[in-house]
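> how does the following fold in three dimensions:
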Amino acid sequence: MTQMRRKKRAVSGVLLLDKPYNVTSNSALLKARWLFTAAKAGHTGVLDPLATGLLPVCLGEATKFSSYLLDADKGYRATIRFGKVTTTGDLEGEVLRERPVTFDETALRRVLAQFVGPISQVPPMYSALKFQGKPLYEYARAGVDIERQARDVVIHALELVSFDGSEAVVDVLCSKGTYVRTLAEDIGEALDCGAFLTGLRRTTTGGFTLEQSITLEALEAVPETERDALLLPMDVLVAHLPEIVLAPEQAGRFRQGQAVRIAEKCETMLRFRVYLTETREFVGLGEVREPGVLSPLRLVAASAAEV
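Sure thing, here's the model as predicted:
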């Protein structure tokens, strides 16, 4: 007997998911979407299947603001093994070469300090970065090497958690677009022995932390009627922006795509979170494009069901 298709809901909010090992970000997203029977969903930055940790999932109208987390700084706990180089930069690859590990913790700390700040990275072939519509890892699996342009990223902090002589655990805080596998390989080359990742766990994204997240298993165990309580309101994605509150008449025009006059004196191109006076309902984002005038930038559908 054919199982009835579940009716999708217009639920909106942000779920902080702890992505499991060996599961793609898209598979984790689809599972979370199914558990909420959400009509629309998107994530805020891909994690490799072999990486685990914080994956914010946006449901419904929250997807309109997901780009603010895509651009946010990210934190990771990386486990780096020295003395070998692999084809993929992690445990899954074949060993290309081995060299002895002869440095001590002092030398390791000195090299880590050299990578803090703006650096240049060449994206790895085993990555989801696309070339002519196909991810690079598909070319890599076919034995085809594609020339990649170096990109500038920023390593805000590298903190050594532990080192046993051959493997180090390092906390990394970095800008968007950073490849931690490439960072591990570059650190290994700077120490003249090579290195690869044996573990990677995302611990922070923007202002969110792993401690706030929930696993798919735990989410599935929550009764369906109680799951919405786990969602954060969509405006947490833009909490770093200043806010402005509109009277109902102003908000009505604003929601229809019309610019409205405001009393605030501020610089042009400044963006605001916009709320309705009485209910503190989040209306969307506005931008000051001329003095004293707030123009709609991204609006929340009036019918959106939010937690």
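> from here on, just use CA atoms for contacts and neighbour counts.
Noted.
> quick one: contacts for residue 273?
Counting by CA atoms under 8 Å, 6 or more residues apart in numbering, residue 273 makes contact with 235, 238, 239, 241, 242, 243, 244, 282, 283, 284, 285, 286.
> also this sequence, please, to line up against the first:
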Amino acid sequence: MSKPRKPKGRPVSGWLILDKPVDFGSTEAVSKIKWLFNAQKAGHAGTLDPLASGMLPIALGDATKTVPYVMDGRKIYEFTVTWGEQRSTDDLEGEVIESSDKRPAEQDIRDILPNYTGVISQIPPQFSAIKIAGERAYDLARGGEVVEIPSREVEIFRLTLLGAEKNCAHFEVECGKGTYVRALARDFGVDLGCFGHISNLRRTFVAPFAEEKMVPLADLVALESVEDRDERLAALDALLFDTVEALSDLPHLPLSEDQAYRIRMGNPVIVRGRDAPLEAPEVYATAKGRLVAIGDIAQGEFRPKRVFG
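As a prediction, the model looks like this:
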């Protein structure tokens, strides 16, 4: 009987909050970070288009188990809409499919913003990762197909006009999961009768990670020149945030070492303490500051669903 293959790389865990540059894909960024850290596992929490820059949270090791909690978080984008052209991709990359000489007045722009605040119905772009009959929409669009993508509800918590010029306008949006900023630009242009597309897009926040936690890719690449491997990896590891930071919006349950041992064996534990919740659908549990598990509390017991090493 053959032995199971030993995973390649180090069992390093944590979150790197990458400041992704333009013209660098999200999958490409994950591969680069995984290689730099010599990590066994890596994944990102929310794709950024190649033409977009900014925050791309990348999980290493056990932190990949917490990716869904970051993907569900609020996001903030700063973006520029250029008027006069609608493009096939709703950004600079695509072909011009509609054009207009009309340009909106600043007040006209302000007047439509309430229509895009709250829970709204949005049709994702043709060039998006939405699956249609098992195929990615962007693959079908690249093959020349025009597909019917159903609308879906997304939530816009805040939408601000930062400034307006003759040919473009600058915005900031705080939104929920699944919102396509390119679709906002497209729909603004249609509503204003002048057409529009994204000409600049930057993500500045992915809950719970603040903008000041971002690390430019150039800073990471610069560490490649450090010849001593241990020194280089230590410098990279110092840039990671603890896995537990991705769970800051969940209730917290402190455990004793005995309880942590039982949970790591897959067993529930009785929840004690005056401040312990009686019922909770999702809770993260720690022992001595280290993440042990994510689970639920029901009938006075914590039951683990995901256990961490």
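> list the TM-score for the superposed pair.
After superposition, the two chains reach a TM-score (TM-score structural alignment, normalised by the length of structure 1) of 0.91; 293 aligned residues with a CA RMSD of 1.6 Å.
> on that earlier part again, of the contacts of residue 273 of structure 1, which belong to strands?
Counting by DSSP state E, the members of the contacts of residue 273 of structure 1 that fall within strands are 243, 244, 282, 283, 284, 285, 286.
> for those residues, which one is nearest residue 229 of structure 1?
Using CA to CA, residue 282 comes nearest to residue 229 of structure 1 of these, at 17.8 Å.
> just tell me what residue 294 of structure 2 corresponds to in structure 1.
Using TM-score structural alignment, the equivalent of residue 294 of structure 2 in structure 1 is residue 285.
> which strands and helices lie in contact with the longest strand belonging to structure 1?
The longest strand of structure 1 (DSSP E) is strand 151-163. Packed against strand 151-163 of structure 1, as judged by 3 or more CA pairs under 8 Å, 6 or more residues apart in numbering; DSSP states H and E, are the following elements: helix 105-114, strand 117-121, strand 167-174.
> hey, which of those is tucked in deepest?
Using mean count of other CA atoms under 10 Å, the stretch among those with the largest mean neighbour count is strand 167-174, at a mean of 21.
> before we move on, back to that, would you turn the helices and strands packed on strand 151-163 of structure 1 into JSON lines with distance to residue 214 of structure 1?
Putting those into JSON lines (distance: least, CA to CA, whole Å) gives the following:
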{"stretch": "helix 105-114", "distance to residue 214 of structure 1": "32"}
{"stretch": "strand 117-121", "distance to residue 214 of structure 1": "32"}
{"stretch": "strand 167-174", "distance to residue 214 of structure 1": "21"}
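> show me the one of the ones you listed that comes nearest residue 94 of structure 1.
The nearest among these, by CA to CA, is strand 167-174 at 18.2 Å.
> what helices or strands is that closest one leaning on?
strand 74-82, strand 151-163.
> separation between residue 68 of structure 1 and residue 207 of structure 1?
Distance, residue 68 of structure 1 to residue 207 of structure 1, using CA to CA, to the nearest Å: 11 Å.
> try residue 48 of structure 1
According to CA to CA, residue 48 of structure 1 and residue 207 of structure 1 sit 21 Å apart.
> give me the more crowded residue out of those two.
Comparing residue 48 of structure 1 with residue 207 by other CA atoms under 10 Å, the one with more neighbours is residue 48, at 17 against 13.
> and the more buried one, helix, strand or coil?
Three-state assignment for residue 48 of structure 1 (DSSP: H, G, I helix; E, B strand; the rest coil): coil.
> mind listing what it touches?
Residue 48 of structure 1 makes contact with 24, 25 under the criterion CA under 8 Å, 6+ apart.
> if you set the cut-off to 10 Å instead, what comes out?
By CA atoms under 10 Å, 6 or more residues apart in numbering, the residues touching residue 48 of structure 1 are 19, 21, 22, 23, 24, 25, 126, 127, 128, 200.
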